[in-house]
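1. build the 3D model from these lines:
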Amino acid sequence: MAGNTICFAFEDRYNAFLHVCAKADHGKGKLAGIGIAVKDNISTKGIETTCASKILKGYIPPYDAHAVSLIKNAGAAIAGKTNMDEFGMGTSTENSAFGPTLNPADVNRVPGGSSGGSAAAVAAGMVRMALGTDTGGSIRCPAAFCGIVGLKPTYGRVSRYGLIAYANSLETIGPMAKNVTDVSLLMSVIAGHDKKDATSYDRSYSHTPKAEIQGLRIGIPKEYFGEGVDPDVASVVQRAIGRLEELGAVTVPCSIPSMEYALAAYYVICTSEASSNLARFDGVRYGPAADTKKSWHAAYQEIRQQGFGPEVRRRIMLGTFALSSGYYGKYYAKAQIARENVRKDFARLFTNVDVLCGPTMPTIAFKLGEKSDPLSMYLSDILTVPVNLAGIPAISVPCGKVKGMPVGLQVMGRPFEDERVVDVAYAYEQAVKS
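-> Have a look, this model is predicted:
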């Protein structure tokens, strides 16, 4: 078996990993001999999985997530588990209970979140590929901030079995790598139906990226270049779109009116689902053992207060409030109506265009500690959350730099047209290489 073992001997200067597998076996297949990093909210049999939270410290899953089983079956080796915002709640990987991850492009800046550890590991060359998860931009944000490629698949195209739930109706597992070809390769392994996930579709992915986009109609939503978007970032992305035009694509100005409500709707829905999902971490089923000498209520409160970080506690409370009697209709029900309007806006646009393009993030990676106010952090998600509300695919591909920091071009497509957004990203990537 020694000939099928990979030894991992990289230096983690960025706190990208929470656990490194010193060595791991690999098999035969598409991913033979490739070490892949796995975000720490994706279950790995026999390897500690904490969601970067104290409440799950020491938890070792007895099973692999479906996506992990697939990459192992394809010959990959698990390089380790990557750092993240606790339970996926954040845009910077500063909310980890085990310290922030640093951006390899500038260690004074955040790598983005919540899949910041996966992005940093790829960007620093510690691994060739990584699995991340995307609930409101958590693959695309760190991909943009670290200068790599990240794909948020169509909801249901990759099984969520074994993904420790934060917001079930929004989140998905997806691939991250330095180039579009590797992202597409990893996607071809993890996509497809899984009988253990009732939300997964029987839509496999077997695609070799193509750079031909002649005649492709690209919608340019004005909201993606509006208030809150750094003019320098917008300029870099507009130049990238111009490059796509040079390749034969046609741009079409358009608008997404529901963008005005998307961010608020997203945070009501995701916190409500988090409130329900995280109720299981009570010191009985999961988490440190509760003090049985105390009353149930006191023990439960103590476990959760000590185990959850401030951002997780904040979102649980916001979600509990939104679902409470007298407020459900005022907040949660209205948020679902707004979500449907977002979905309808995308569906309307896709009758006239093939993809939509804009910046992935409104700014470059910000400095560590810069966004101490939760609201300013939430506003960073304005360009990514609509995709999750609608369940459509989107990819972030590096398209230039501002002040020496990477900028991402976001390509969004119709449901289950992941191949098309990959092709557009690939066409751009190949054009700037030549």
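2. only C-alpha atoms from now on, for both contacts and neighbour counts.
-> Will do.
3. following the longest helix anywhere in the chain, which helix or strand shows up next?
-> When the chain is parsed with DSSP state H, its longest helix is helix 259-277. Per DSSP states H and E, the first helix or strand lying C-terminal to helix 259-277 is helix 296-307.
4. that next one packs against which elements?
-> If contacts are counted by 3 or more CA pairs under 8 Å, 6 or more residues apart in numbering; DSSP states H and E, helix 296-307 sits against no helix or strand.
5. what comes up buried for that helix?
-> Neighbour-count burial for helix 296-307, counted by 16 or more other CA atoms under 10 Å, picks out 299-300, 302-304, 307.
6. ditto for stretch 79-86
-> Applying 16+ other CA under 10 Å to stretch 79-86 flags 79-86 as buried.
7. can you convert those into CSV and add a column each for secondary structure?
-> Below are the buried residues of stretch 79-86 laid out as CSV (DSSP: H, G, I helix; E, B strand; the rest coil):
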residue, secondary structure
79, strand
80, strand
81, strand
82, strand
83, coil
84, coil
85, coil
86, helix
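8. and whichever strand or helix holds residue 118, how far out from the chain middle?
-> Following DSSP H and E, the helix or strand that holds residue 118 is helix 116-123. Relative to its chain's centre, helix 116-123 lies at 12 Å (CA atoms, centre = their mean, to the nearest Å).
9. can you list the residues that contact the helix or strand just after that helix?
-> Following helix 116-123 in sequence order, the next helix or strand is strand 129-134 (DSSP H and E). Contact with strand 129-134 is made by 35-39, 114-115, 118-119, 121-122, 138-140, 152, 170-178, 182-183, 186, as judged by CA atoms under 8 Å, 6 or more residues apart in numbering.
10. just stretch 370-387 next, same as before
-> 90-91, 135-137, 140-141, 224, 259, 262-263, 266, 342, 359-363, 393-394, 412.
11. buried stuff in it?
-> Of all the residues in stretch 370-387, those buried under the rule 16+ other CA under 10 Å are 380-387.
12. can you give me the end-to-end distance of it?
-> End-to-end distance for stretch 370-387: 26 Å, by CA to CA, to the nearest Å.
13. please give me the structure for this one as well, since I'd like to look at both together:
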Amino acid sequence: MNKRISVLLLSLTLGACQAMDESRALDEAERVIAEAKQQQLLNAMVFIDEQKLKQDARALDRLSESERAALPLAGLALVIKDNIHVAHMPNSAGTPGLKNFVPSRDAEVVKRLRDAGALIVGKSNLHELAYGITSNNHFTGPVQNPAKPTYFAGGSSGGTAAAVAAGIVRAGLGTDTGGSTRIPAALTGIVGFRPTSGRYPNEGLTMISQTRDSVGPMAVDVATVATLDAVLAGEPELELAPLSRALAEPIRLGVARDYFYQNLEPEMEKGIEQALAHLARSGVELIELSASELAGLNHRVSFPVVLYETAQLLPTYLEVNNVGLSAAQLLDAVKSPDVKAVLTDAFAGAITPEQYQDAIEKHRPALQAYYQGLFTRHDLDALVFPTTPLTARPIKGSEETVSATETGLGPALPTFPSYIQNTDPASNVGSPAISLPMGRSEQGLPMGLELDGPVGSDRKLLAIAAHIEAILKERSN
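-> Predicted coordinates for the structure are as follows:
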């Protein structure tokens, strides 16, 4: 283990925690409230309970020094995506039918954050029902990108990403079905993590797929994400030592150009090649390989699973939570045309039970075996590629298609499949994945670099991500 990396990882986490400890919680709460009001045109937040936030902050400030030191997230202000239950806060999931639904209990992930000393600020905006990648919500309004207002922030966790990128908070929670933490993280210039499926509890979520959905922490840096991961996973040891023990040199990253490097806009292609060259100069081993079968395998799992499971989950969710409306009424009230179209297909039985069983019992295991094979055959620590083939685009007119180039002069591409191209496989496999800032285009638009690891390698992947993050920051300095 390289001593410099070990010291770096430890200092990153200690620095993040020290910043929280040295600030009075009430001061931080008041700062967040003021910042959210100042940047309300971003439309990142849909609900803030100022009174409750200040109350919780005062309670934290009354703790003794030793009591506060025992809380790993003491004073860290977090925003929560509005499809994750927070007690006594509306949980609209960005859709009119749920606008009056107020859960009485925190989701388990939120409870774990509170127990660790975090301050829950409020609920963040999202793509309606988490069914899209732009966060252009026709009910709550679109989330704007802090890097370039009037451009979309990515989705579906766009509100959390925008709140973090704009400096309202240091971190928050999103959910990820096909890239919904990583895509907005990449497009706004922050860190977004999807854990191995099942690592965090999914109780208390407005879910659209029990197979693919996962809560995902999003933050300004890997160190904060790593601490959140430990809390959310219920790990007893919150120090970063497990990460440093998991990391050995040289790091071996796979480069599969025949899948993950296709359909890149010129600026993205330039950005990833420069990043790879810098990683190689810094001692990272890059292994060229083929993933030629990935597209077909992934296609046979992706939509068959999510469409079928949505049609089962949403009616049950409405009934269990006594929302007081049917699935048909929920669908009828949906405002975003892209979401209404896909949900109409789902509820109409676009995927048959037989197709779903094939996807779950045959095609998904084949995809998982193929993905794992990429790591084992080539002795890889992770795969590396651009999180999205494209940078963000203007909100207006982005529902169906976007331009292939930043200038808007390129050919039209379908929005949804273009942006999930690289993030979707990890969601279907259930493997951990993380997006890191990779720099900016000539127009000032953030670009993301993704690392995918084998199933169960979450802490090792976070260690690798911290090392890559440091290398990329060195390049920009």
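14. returning to what we had before: residue 273 of structure 1: which of the buried residues of helix 296-307 of structure 1 is nearest?
-> residue 304 (17.0 Å; CA to CA).
15. that closest one maps to what in structure 2?
-> Residue 304 of structure 1 maps onto residue 331 in structure 2, with residues paired by TM-score structural alignment.
16. helices of the stretch 51-200 of structure 2, start to end?
-> Remark: helices assigned in the stretch 51-200 of structure 2 by DSSP state H, counting those that start in this stretch are 65-69, 108-115, 158-165, 182-188.
17. nearest to residue 376 of structure 2, out of these?
-> So among these, helix 182-188 is nearest, using CA to CA, at 24.5 Å.
18. packing partners for the closest one?
-> Helix 182-188 of structure 2 packs on helix 158-165, strand 191-194, strand 433-440, strand 446-452, going by 3+ CA pairs under 8 Å, 6+ apart.
19. pull up the aligned stretch in structure 1 for it.
-> Aligned by TM-score structural alignment, helix 182-188 of structure 2 falls on residues 140-146 of structure 1.
20. quick check: that stretch compared with structure 2, mean distance?
-> In the superposition against structure 2, stretch 140-146 of structure 1 averages 0.2 Å from its aligned positions (mean CA distance after the TM-score superposition for structure 1).
21. identify the residues contacting that stretch?
-> Outside stretch 140-146 of structure 1, the residues that touch it by CA under 8 Å, 6+ apart are 91-92, 103-105, 110-116, 119-120, 123, 134, 149-152, 176, 360-361, 364-365, 384, 395-398, 405-410.
22. quick one: neighbours of residue 40 of structure 1, just the number.
-> For residue 40 of structure 1, the count of nearby residues is 34 (other CA atoms under 10 Å).
23. contact partners for it?
-> So residue 40 of structure 1 contacts 18, 49-52, 81-84 (CA under 8 Å, 6+ apart).
24. and the furthest pair within those residues?
-> Top of the distance list for the contacts of residue 40 of structure 1 (CA to CA): 49 and 84, 11.4 Å.
25. gap between residue 223 of structure 1 and residue 113 of structure 1?
-> From residue 223 of structure 1 to residue 113 of structure 1 the distance is 23 Å (CA to CA).
26. how far does stretch 295-314 of structure 2 sit from its chain's centre?
-> 19 Å.
27. how about the helices in the stretch 301-434 of structure 1?
-> 310-323, 333-349, 374-379, 385-390, 418-433.
28. got JSON lines for these, with distance to residue 209 of structure 1 too?
-> As requested, those are exported to JSON lines (distance: least, CA to CA, whole Å):
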{"stretch": "helix 310-323", "distance to residue 209 of structure 1": "39"}
{"stretch": "helix 333-349", "distance to residue 209 of structure 1": "24"}
{"stretch": "helix 374-379", "distance to residue 209 of structure 1": "33"}
{"stretch": "helix 385-390", "distance to residue 209 of structure 1": "22"}
{"stretch": "helix 418-433", "distance to residue 209 of structure 1": "5"}
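29. which of those helices sits closest to residue 249 of structure 1?
-> Set against residue 249 of structure 1 and scored by CA to CA, the helices of the stretch 301-434 of structure 1 come closest in helix 418-433, at 9.6 Å.
30. which parts of that closest one are buried?
-> For helix 418-433 of structure 1, by 16+ other CA under 10 Å, it's 418-429.
31. now for the buried residues of stretch 370-387 of structure 1, which pair is the farthest apart?
-> The widest separation within those (CA to CA) is 14.3 Å, between 380 and 387.
32. got a list of what the residue most central in space within structure 2 touches?
-> Central residue of structure 2 (CA atoms, centre = their mean): residue 181, 1.4 Å from the mean position. Residue 181 of structure 2 is in contact with 155-157, 161, 174-175, 192-194, 216-218, counting by CA under 8 Å, 6+ apart.
33. who's in contact with the residue lying closest to it once chain neighbours are set aside?
-> Spatial nearest neighbour of residue 181 of structure 2, excluding adjacent residues (CA to CA, 6 or more residues apart in numbering): residue 192 at 5.3 Å. For residue 192 of structure 2, the contact set (CA under 8 Å, 6+ apart) comprises 181-182, 184-186, 216-219, 225, 434-436.
34. closest one of the residues you listed to residue 58 of structure 2?
-> Comparing the contacts of residue 192 of structure 2 against residue 58 of structure 2 with CA to CA places residue 219 closest, at 24.1 Å.
35. now for that closest one: what does it line up with in structure 1?
-> Looks like residue 219 of structure 2 aligns to residue 177 there (TM-score structural alignment).
36. burial measure for the residue nearest to that match when sequence neighbours are not counted, as a count.
-> In space, residue 177 of structure 1 comes closest to residue 129 once its chain neighbours are excluded; the distance is 4.6 Å by CA to CA, 6+ apart. By other CA under 10 Å, the residues close to residue 129 of structure 1 number 29.
37. gap between the alignment partner in structure 2 of residue 129 of structure 1 and residue 229 of structure 2?
-> In structure 2, the residue matched to residue 129 of structure 1 (TM-score structural alignment) is residue 171. Going from residue 171 of structure 2 to residue 229 of structure 2 by CA to CA gives 12 Å.
38. check residue 265 of structure 2 too.
-> 32 Å.
39. compare the two and say which is more crowded by neighbours.
-> Legend: neighbour count by other CA under 10 Å for residue 265 of structure 2 and residue 229, higher for residue 229 (24 against 18).
40. now that one: which helix or strand?
-> Residue 229 of structure 2 is part of helix 222-232 when elements are defined by DSSP H and E.
41. picking up where we left off before, what is in contact with residue 171 and residue 229 of structure 2 at once?
-> Common contacts of residue 171 of structure 2 and residue 229 (CA under 8 Å, 6+ apart): residue 217.
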